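> curious how this folds, go ahead:
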Amino acid sequence: MASRYPSNTRARDVDRTNTSALLDAAFGDGQINESEHRAMSDLAAEARTLADLEVLVSDLQRPSDAPPDARPPRDTAKHWFPAAVAVAAIVAAVGAFTLVDSDDAQATVTPVAQQVDFDSVEPLVVATPNPVTPEGMKVFLDRYRAKFGDLIVDDLTLYEGGHASLERALPLEPNRMVSYDYRGGFTPSRTPTTRKVDTPVFDLSTLNLDRIGGTVVGAPVSLGVPDGEVSHISFEADEDGPTVSIYVTNEFSESGHMELDPSGAPLSVYPFGR
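The predicted structure is shown next:
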């Protein structure tokens, strides 16, 4: 269904609050279940545009006291000139009054704001290890489980730059998929999209992290990439089962990759130069 809002119309805090209130009401009268309510509320809190919010509540029945929908933006071009003239007139009047009144005004002392030495403030640093290291993979999985309550994904890619991207089904809605970006926390990267209900999934709880972590550390040597580093690790599933793929490259774009099963056993190896 096409949205009645332009795709780039930004959502306000009040719009997110109103959408959350509608989701609460829908949960209260049984239109959505607890898992749906939790997932959709997270999406509402992170929504960037009015269209993102609309897709979450477009099929809900609304209570009689529901807050009004946000109005689509109007063309303000024809209104700006009179408003600008009025503002200019007010500014001119205030300026004239200030000039006349300043001759009789008594001098006042303006208090000086206390200066803060920001260099002396110790920054708070939250450790987020590189997700393509053994430690980083464990931290990511812990945060993923804490966020979603399980370790199920459609696909996942961890990047050397410290971020990740993933796709997973909405709770109890296997025909809907949400994409997330990870940069220490999980943020929906777009609104839910259609998903095949029989899409294979990867249960990350089946990973032998110790064995896979050791393979990751030795991958540049195993793949024969001079001065290589692991660039990204992908986790995908198809009809043949789940696969972990480790990719190595260097500054000259010389590269190789290998594929493992969740236990860490090698499936195929594609070294550099072969």
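> use CA for all of it now, contacts and neighbours both
Fine.
> centroid residue for the protein?
For the chain, residue 187 is the residue whose C-alpha lies nearest the centre (C-alpha atoms, centre = their mean; 1.9 Å).
> so what's residue 256 up against?
223-225, 247-249, 270-272 (C-alpha atoms under 8 Å, 6 or more residues apart in numbering).
> correction: the previous question concerned residue 156.
Going by C-alpha under 8 Å, 6+ apart, residue 156 touches 164-167, 234-236.
> again, 7 Å this time
Contacts for residue 156 (C-alpha atoms under 7 Å, 6 or more residues apart in numbering) come out as 165-167, 234-236.
> quick one: which of those residues is nearest residue 262?
Nearest to residue 262 among the contacts of residue 156 is residue 235, at 9.1 Å by C-alpha to C-alpha.
> now for the helix or strand harbouring that closest one, which elements pack on it?
Using DSSP states H and E, residue 235 sits within strand 229-238. Under the contact criterion of 3 or more C-alpha pairs under 7 Å, 6 or more residues apart in numbering; DSSP states H and E, strand 229-238 touches strand 155-159, strand 241-249.
> mind redoing it with 8 Å?
Secondary-structure packing of strand 229-238 (3 or more C-alpha pairs under 8 Å, 6 or more residues apart in numbering; DSSP states H and E): strand 155-159, strand 202-203, helix 209-222, strand 241-249.
> another sequence for comparison is provided below:
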Amino acid sequence: MANRQTAGTRAKDSDRNDTCRILDSALADGQLSMEEHRTRVALATQSETLGDLQSLISDLQTANAPVQLPDLKRRPKLPAVAGGAGWGLRLAVAGVLVAFGVGIGWGLYGNTTSPLSFTSDPGAKSDGIPGKVLTPPKQLQSLGGLNGLLEQMRQRFGDTMGYDMVIYPEYAVLYRPDPSDERRKLSYTYRGGFDDPSTQAKSEDDVLVDLAAFDVETAVGILRGAAETVGLNPADVKKENTYLTIDPTRDSTTPGELTLRANVSSDFGSGSVTFAGDGTVKRIDTVD
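Now for the predicted structure:
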């Protein structure tokens, strides 16, 4: 009979995917904001143990979630060291590490006779290097920002291909194939540039398409009018609660085309407008 799993048990891809489904459920019923959801999903895809995954959902109500994580054994408590010797040992180790770090730093960068001599700071010397000011697109839900994001994709990857992309006001999340393993996909977060990716298992719904194959100006217009379209007061919708998803169409008669969805929410309801790449509206959903 297999032993019950503990917090230190290595997580499988299925465990990571189940955690993401639980987080999706928590977002849908209002337990998480979109920013919290995005952050936790990113952590879930990189988690190594079941304990790491459990910590991402421990404060959530998960009884109605579509899946559940396995119950974990509690880790046994370590016995206390007699006479308080444990704290003394920890302090001694900390002191050694600090001294070791200072010595390494001085050895690499110091120009004095001692690592504790700070009479001459090599970093204080003028190096004549001017500051380089970067101006990447940040307002991504505008015509210039969205076109700029797509151009950043071309510069970073050489194309605009991917499985799907989610575009928030100031950042985006992009999923692309993992060139080293066809069973997996890479998740890139864009914040003025594309960060190093995390990896996760690819699902059967992942279809590679050109994520730039849509009318950008029309998409921006639909996104900006989405609140009123679904019956919400635009003044009640916070900027961070508006986002655009770009996915491959599920219509087998038009392979390679895109389905876009403008999503909005407020304290008084939420909704979405689903449309094709040319702006043709497919459906309008409202949720009270």
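> quick one: TM-score?
The TM-score (TM-score structural alignment, normalised by the length of structure 1) is 0.50; 171 aligned residues with a C-alpha RMSD of 4.1 Å.
> still on that earlier bit, looking at the contacts of residue 256 of structure 1, state which has the most neighbours.
When the contacts of residue 256 of structure 1 are compared by neighbour count (other C-alpha atoms under 10 Å), residue 248 ends up highest, at 28 neighbours.
> list the contacts for residue 208 of structure 2?
By C-alpha under 8 Å, 6+ apart, residue 208 of structure 2 lies in contact with 161-163, 176-177, 248.
> so which of those persist in structure 1?
Compared against structure 1 with both residues aligned by TM-score structural alignment, their matches' C-alpha atoms under 8 Å, the contacts of residue 208 of structure 2 retain 161-163, 248.
> could you save those as a markdown table and add columns showing neighbour count?
Formatted as a markdown table, these follow (neighbours: other C-alpha atoms under 10 Å):
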| residue | neighbour count |
| --- | --- |
| 161 | 19 |
| 162 | 22 |
| 163 | 22 |
| 248 | 23 |
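> I'd like to know which of these is nearest to residue 184 of structure 2.
Nearest to residue 184 of structure 2, judged by C-alpha to C-alpha, of these is residue 163 at 11.4 Å.
> so what does the closest one match up with in structure 1?
Matched to structure 1 by TM-score structural alignment, residue 163 of structure 2 sits across from residue 154.
> leaving out sequence neighbours, find the closest residue to its match.
Leaving aside its chain neighbours, residue 154 of structure 1 sits nearest to residue 201 (4.6 Å; criterion: C-alpha to C-alpha, 6 or more residues apart in numbering).
> so what does that neighbour match up with in structure 2?
Residue pairing (TM-score structural alignment): residue 201 of structure 1 is matched to residue 208 of structure 2.
> relative to residue 150 of structure 2, how far out is its match?
Look at residue 208 of structure 2 and residue 150 of structure 2: by C-alpha to C-alpha, to the nearest Å, they are 16 Å apart.
> likewise residue 121 of structure 2?
Residue 121 of structure 2 is 44 Å from residue 150 of structure 2, by C-alpha to C-alpha.
> same question for residue 192 of structure 2.
Distance, residue 192 of structure 2 to residue 150 of structure 2, using C-alpha to C-alpha: 12 Å.
> same question for residue 267 of structure 2.
Taken as C-alpha to C-alpha, the span from residue 267 of structure 2 to residue 150 of structure 2 is 32 Å.
> more neighbours, the two?
More crowded of residue 267 of structure 2 and residue 150, by other C-alpha under 10 Å: residue 150, with 17 against 11.
> by neighbours, which of the contacts of residue 156 of structure 1 wins?
residue 235 leads those on contacts (other C-alpha under 10 Å) with 24 neighbours.
> structure 2: which residue goes with that one?
Taking TM-score structural alignment, the alignment pairs residue 235 of structure 1 with residue 246 from structure 2.
> show me what contacts the nearest residue to its match once chain neighbours are set aside?
Excluding the flanking residues, the one nearest residue 246 of structure 2 by C-alpha to C-alpha, 6+ apart is residue 260, at 4.6 Å. Applying C-alpha under 8 Å, 6+ apart, we find residue 260 of structure 2 in contact with 244-247, 274-277.
> just residue 7 of structure 1 next, same as before
Residue 7 of structure 1 is in contact with 49-51, counting by C-alpha under 8 Å, 6+ apart.
> will you turn these into JSON lines that also has secondary structure and neighbour count?
Output for the contacts of residue 7 of structure 1, formatted as JSON lines (DSSP: H, G, I helix; E, B strand; the rest coil; neighbours: other C-alpha atoms under 10 Å):
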{"residue": "49", "secondary structure": "strand", "neighbour count": "20"}
{"residue": "50", "secondary structure": "helix", "neighbour count": "26"}
{"residue": "51", "secondary structure": "helix", "neighbour count": "20"}
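> tell me which of those is nearest to residue 6 of structure 1?
Nearest to residue 6 of structure 1 among the contacts of residue 7 of structure 1, with distances taken as C-alpha to C-alpha, is residue 51, at 7.3 Å.
> hmm, the closest one is touching residue 6, no?
Yes - when contacts are counted by C-alpha atoms under 8 Å, residue 51 of structure 1 is listed as touching residue 6 (7.3 Å).
> which of the contacts of residue 256 of structure 1 are still contacts in structure 2?
Retained in structure 2 by both residues aligned by TM-score structural alignment, their matches' C-alpha under 8 Å are the following of the contacts of residue 256 of structure 1: 223, 247-249, 270-272.
> make TSV out of those residues and add distance to residue 15 of structure 1.
As requested, these are exported to TSV (distance: C-alpha to C-alpha, whole Å):
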residue	distance to residue 15 of structure 1
223	51
247	42
248	44
249	45
270	51
271	52
272	52
